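Undergrad: Sharing a model prediction with you, sequence too.
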Amino acid sequence: MPTDATPDPHTDPLAFGQRMQILRTRRGMSRPVMAGLLGMSPSWVKQVERGEIGMPRLPIVLRIAEVLRVRDLSDLTGDQSAPVELFVGPGHSRLPAVRDAVNALTLDGDREAPSTEHLAARLARAWAARHRSANHREILGELLPDLIRDAQLAVRQSDSAASRRAAQAVLSEVYSLSQFFIAYQPDGALLWRVAERGMVAAQESEDPHAIGVAAWLAAQAHRDTGPDHFDAADAMAMEALSHLNRFLPDANDRVRAIAGALQFEVGYTAARRGETGAAWGWWDKAKATARSLPADYYHPVTSFSQAIIGAHAVTVAVELRAGGESVRQAVAADTAAIPSRPRLARHRIEEARAYHLDGQAETALATLEKAHQAAPETIKYNGYARRIVLEEAESKYPARRRRAAALADQLGLLAA
């Protein structure tokens, strides 16, 4: 092995600081950038990495794990005896069935494919069921295997160019729905495979809405991979917006909504970079697009709507690490107008991040309890919620520890 190869933090008993440096370097993150995200000085980061300062207390360790997008806490601490996955939730019991449907080779067989109209109606019912359900992954896990196989078969059996494009549009959205089930589960390769297939199907369909949705999800996947993929996330969103612009003057509500969702994604990535002006500038563009939609419109895939813009403002402020502003936006947001239970739970988690960032730990835990009431499967798979709960389980205040421990038990974080 070359002597200048980057060591693997799993193979040798490396110190905490060495692991932190390796993982930071792999993310392509500089010490000053990491220090800024942690609220520490670059010299502090350097001292930790050199072993001049020992492993910090758990709250700081959890913040480091969030900044570095460490999926398993033991990758950072070196303690393999009790691994804790932070940004990947537990594998759902229906994940193998969905994986098998994605991986299957669907040829003609001995049955006729459903019509694209029938598939589109089933897909619409699946989206509606997801928004209504507290345990939305259970619902999707039950519906997806047959939907995936039937949509693949519809493409295979298309007998004209027009019918094939229509079938590809439905198949693309089925893959989009699949990504909501697969995300934050322990199969990153499957998530990327579905994202890529969704994009291919969307391009084959030539449907602007399908292309926009596929790009929206792909941009998120790139951004969540880490800072070194932020440029790819922006490129995906910007190219899709450029494509959609030609359709916008005469576009229907759902095409305008996906354009607005993409505008917000660019702002979200800017916020992750710490670019305040760009982040709020793109949020303003998304807000203007939302105002062009009917007041009661709600996009079934992205949740983009007038109702969601306030929730998006909380996310921007939180990602910019602006505690006071994020709380102000959280107070201003109209949660009663969010009709989707999983999206409401996601917003509650963002509110909890705002309160926690502002030093209001009790309010953050109370808000996470509301998220759990709205949709337990959303908070169970959310790394930010898990990090806050674990951090507060180490609080010096007994009442707060008990409250956090109860939530940790509900999320399965205390399992042996």
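TA: Cool, got the structure. Residues are numbered from 1 along each chain as shown.
Undergrad: When you work out contacts or count neighbours from here on, use the C-alpha atoms and nothing else.
TA: OK.
Undergrad: Give the helix, strand or coil label for the residue of the chain most remote from its centre.
TA: Using CA atoms, centre = their mean, the residue of the chain lying farthest from its centre is residue 110. It sits 38.8 Å away. Secondary structure for residue 110, judged by DSSP: H, G, I helix; E, B strand; the rest coil, is coil.
Undergrad: what about residue 413, how many neighbours?
TA: 20 (other CA atoms under 10 Å).
Undergrad: Let me know whether it touches residue 379 as I believe.
TA: No. Between residue 413 and residue 379 there is no contact under CA atoms under 8 Å: 11.8 Å.
Undergrad: Find residues that contact each of these two.
TA: residue 386 (CA atoms under 8 Å, 6 or more residues apart in numbering).
Undergrad: Could you report the separation of residue 335 from residue 325?
TA: Residue 335 sits 17 Å away from residue 325, going by CA to CA, to the nearest Å.
Undergrad: what do you get for residue 393?
TA: Going from residue 393 to residue 325 by CA to CA gives 26 Å.
Undergrad: Who has more neighbours out of those two?
TA: More crowded of residue 393 and residue 325, by other CA under 10 Å: residue 393, with 23 against 18.
Undergrad: quick one, what contacts that one?
TA: 400, 401, 402, 403, 404, 405, 408.
Undergrad: Now do the contacts for the residue farthest from the centre of the chain.
TA: Contacts of residue 110 (CA under 8 Å, 6+ apart): none.
Undergrad: residues in contact with the closest residue to residue 36 other than its chain neighbours?
TA: Excluding the flanking residues, the one nearest residue 36 by CA to CA, 6 or more residues apart in numbering is residue 42, at 7.9 Å. For residue 42, the contacting residues are 31, 32, 34, 35, 36, by CA under 8 Å, 6+ apart.
Undergrad: how about TSV for those residues, with secondary structure, distance to residue 216 and neighbour count added?
TA: Shown next, in TSV, are these (DSSP: H, G, I helix; E, B strand; the rest coil; distance: CA to CA, whole Å; neighbours: other CA atoms under 10 Å):
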residue	secondary structure	distance to residue 216	neighbour count
31	helix	31	19
32	helix	30	15
34	helix	27	18
35	helix	30	19
36	helix	28	13
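Undergrad: now what about the helix or strand where residue 236 lies, what contacts it?
TA: Element membership of residue 236, judged by DSSP states H and E, is helix 230-245. Contacts of helix 230-245 from elsewhere in the structure, counted by CA under 8 Å, 6+ apart, are 208, 211-212, 215-216, 218-223, 255, 259, 262-263, 265-266, 269.
Undergrad: Next up, a structure to set beside the first:
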Amino acid sequence: MDELPIGRRVAYWRSRRKMSQQVFADRLGKSKSWVDKVERGVRRLDKFSVLYEIADILQIDVQLLHGKDPERRTDALNCIDQVEVEEIRTALERYDSMSAYFDAAPYPPPLDDMRKAVNHAWLTYQYGRYGMLTRALPKLLRDAQAADAVYGGDDQRREAAHLLGQVYQIASSVLRKLGECNLAWLAADRSMAVAQRADDPLLAGIATTRVCNALVAMGRPRPALELNVRIADRLAPGGDNDADPRRLSVYGMLLLQGAMAAARIGDSATVDDLLSGAGEAAVLLGGDHNHYWTSFGPTNLELHRAAAAVELGDGGRAVETHQRMNGHAFNALLPERRAHHLLDLARAYSQIGDVGNAGDMLLQGDRLAPSEIRCRPIAHELMSEVLRRTRGAPPPPIAELAEHMGVGV
């Protein structure tokens, strides 16, 4: 496999750290011309002391400057590294609304621009492009926080809060997938508070699912189950609540996430009860929709039915659920949902001892949304299991994917 020249690797990481050649040169104590020659390969980097200094400034392991193409590593384009985690953390720690109470508020983008940026971020998430999203999140968080702090008038204030609530939810969702559970919980918790200012019970409802997902990821499934069910009861159609498609979608997702929390506890009776309630909502909805970015409907219900079976340790039932699924409806779902399901299905096959099909599901998921497979800790654990249980050398596609993921063969 061809390797990138070391100068190209320096340029890649400098660009990823958002440093100009001049800034990088100043921190290194060199000239801009020196940096340019290194990156173009005109000047060689043959002193270890300089390499270590470069790695320190770029906040990377020096082996990345010597090793393989960074695009083929877990901390490259498709994933997130600790510098980006800290940038998101810093953005989450801002309190623009309180600062604006005492001082001049920051100047936010127009709400129309914010709305487009938030919609784009949702689509980036639902297409499984997590690396692209995590690099955009710090600025999006700052802009949304500034908008929430500044815009006056009831309508603008509510819309700014609504947009910020969505950005927090996006951040929570992607951080949870990448294993940053504490930050995911913080962002989700913020989204619930902001949803109240937006005066939108449905936004608060879907924010609840983000909080509960983070709690489950942190090993707290019981409070997650209780919270999901409590808020679902408040939003259930009937009485003063209409059966609007948006309400049905949010209500259905609360029940589905409650079922996942119950499965983590091992409470199969509650799982069946909540899935049954979600099924009734899906029938009323009449198809798969993406209201409030939920992707809720009959197909997503089946995906959660299979995922709950996996959590309960019943891989055979999960496989049977998949085999009964409407293939056309499944293929119509957005890439993140499908790749997530393929990862669940890989776990199911592993549970029943079929490591060949488990590996095949990982390969299919990787072709569909690489970040869902290459960047998630649970996928890394599963790939290690597949490699360990494979007799002899793994098939070349599996070995190649494992290398991409940074999992040792």
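TA: That came in fine, so what should we check first? For clarity, every value in this text was computed on a predicted model and none was experimentally measured.
Undergrad: Kindly provide the TM-score of these chains.
TA: The TM-score (TM-score structural alignment, normalised by the length of structure 2) is 0.72; 325 aligned residues with a CA RMSD of 2.8 Å.
Undergrad: Can you give the contact residues for stretch 164-174 of structure 2?
TA: 118, 121-122, 125, 130, 134, 137, 140-141, 144-145, 148, 183-188, 190-192, 194-195, 203, 207, 210, 214.
Undergrad: now stretch 183-194 of structure 1
TA: Residues outside stretch 183-194 of structure 1 that contact it (CA under 8 Å, 6+ apart): 87-92, 99, 102, 175-176, 178-179, 182, 221, 381-382.
Undergrad: In structure 2, what residue corresponds to residue 313 of structure 1?
TA: Superposed on structure 2 with TM-score structural alignment, residue 313 of structure 1 falls opposite residue 305.
Undergrad: Which helix or which strand is home to that match?
TA: helix 298-311.
Undergrad: I'd like the next helix or strand past that helix.
TA: Where DSSP H and E defines the elements, the next helix or strand beyond helix 298-311 of structure 2 is helix 315-324.
Undergrad: what span of structure 1 lines up against that next one?
TA: By TM-score structural alignment, helix 315-324 of structure 2 lines up with residues 323-332 in structure 1.
Undergrad: Identify those among the contacts of residue 393 of structure 1 that sit within helices.
TA: If you go by DSSP state H, the contacts of residue 393 of structure 1 have 400, 401, 402, 403, 404, 405, 408 in helices.
Undergrad: so what's the closest residue to the fourth one other than its chain neighbours up against?
TA: On the basis of CA to CA, 6+ apart, the spatially nearest residue to residue 403 of structure 1 that is not a chain neighbour turns out to be residue 365, at 7.4 Å. For residue 365 of structure 1, the contacting residues are 352, 389, 403, 404, by CA under 8 Å, 6+ apart.
Undergrad: returning to what we had before: among the contacts of stretch 183-194 of structure 1, which are in helices?
TA: The subset of the contacts of stretch 183-194 of structure 1 located in helices under the criterion DSSP H comprises 99, 102, 175, 176, 178, 179, 182, 221.
Undergrad: before we move on, the earlier item: look up how far residue 139 of structure 1 lies from the residue nearest to residue 36 of structure 1.
TA: In this view, residue 42 of structure 1 and residue 139 of structure 1 are 46 Å apart by CA to CA.
Undergrad: just residue 377 of structure 1 next, same as before
TA: From residue 377 of structure 1 across to residue 139 of structure 1, the span is 11 Å (CA to CA).
Undergrad: between those two, which one's more packed in?
TA: For residue 377 of structure 1 versus residue 139, neighbours defined as other CA under 10 Å are more numerous around residue 377 (22 against 18).
Undergrad: residues in contact with that one?
TA: Contacts of residue 377 of structure 1 by CA under 8 Å, 6+ apart are 134, 135, 136, 137, 342.
Undergrad: swap in residue 153 of structure 1?
TA: Neighbour list for residue 153 of structure 1: 106, 107, 108, 113 [criterion: CA under 8 Å, 6+ apart].
Undergrad: Mind telling me what residue 340 of structure 2 corresponds to in structure 1?
TA: Residue pairing (TM-score structural alignment): residue 340 of structure 2 is matched to residue 346 of structure 1.
Undergrad: State the helix or strand in which that match lies.
TA: helix 341-357.
Undergrad: Could you pull out the buried residues of that helix?
TA: Residues 341-357 are the ones in helix 341-357 of structure 1 that count as buried (16 or more other CA atoms under 10 Å).
Undergrad: Let me see the ranges of the helices in the stretch 101-250 of structure 1.
TA: With DSSP state H, counting those that start in this stretch as the criterion, the stretch 101-250 of structure 1 has helices at 116-132, 136-156, 161-182, 188-205, 208-225, 230-245.
Undergrad: before we move on, the earlier item: restricted to buried residues, select the contacts of residue 153 of structure 1 in ChimeraX.
TA: To isolate the buried ones among the contacts of residue 153 of structure 1 in ChimeraX, judged by 16+ other CA under 10 Å, type:
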select :106,113
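Undergrad: ok, and the contacts of residue 153 of structure 1 in structure 2?
TA: Compared against structure 2 with both residues aligned by TM-score structural alignment, their matches' CA atoms under 8 Å, those retain 106, 113.
Undergrad: With distance to residue 303 of structure 1 as extra columns, can I get the contacts of residue 153 of structure 1 in CSV?
TA: Output for the contacts of residue 153 of structure 1, formatted as CSV (distance: CA to CA, whole Å):
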residue, distance to residue 303 of structure 1
106, 31
107, 34
108, 35
113, 30
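Undergrad: can you tell me which residue in structure 1 aligns to residue 192 of structure 2?
TA: Mapped onto structure 1 by TM-score structural alignment, residue 192 of structure 2 lines up with residue 199.
Undergrad: so how far is stretch 305-313 of structure 1 from its chain's centroid?
TA: What separates the centre of stretch 305-313 of structure 1 from the centre of its chain is 16 Å, taken as CA atoms, centre = their mean, to the nearest Å.
Undergrad: Repeat that for stretch 243-259 of structure 1.
TA: That offset, for stretch 243-259 of structure 1, works out to 24 Å (CA atoms, centre = their mean).
Undergrad: now, among the contacts of residue 153 of structure 1, which is nearest to residue 61 of structure 1?
TA: residue 106 (46.3 Å; CA to CA).
Undergrad: For residue 160 of structure 1, see how far away the closest one is.
TA: From residue 106 of structure 1 to residue 160 of structure 1 the distance is 19 Å (CA to CA).
Undergrad: go on, residue 369 of structure 1?
TA: 52 Å.
Undergrad: ok, back up a step: quick one: the helix holding residue 236 of structure 1 aligns where in structure 2?
TA: Against structure 2, helix 230-245 of structure 1 falls on residues 221-236 (TM-score structural alignment).
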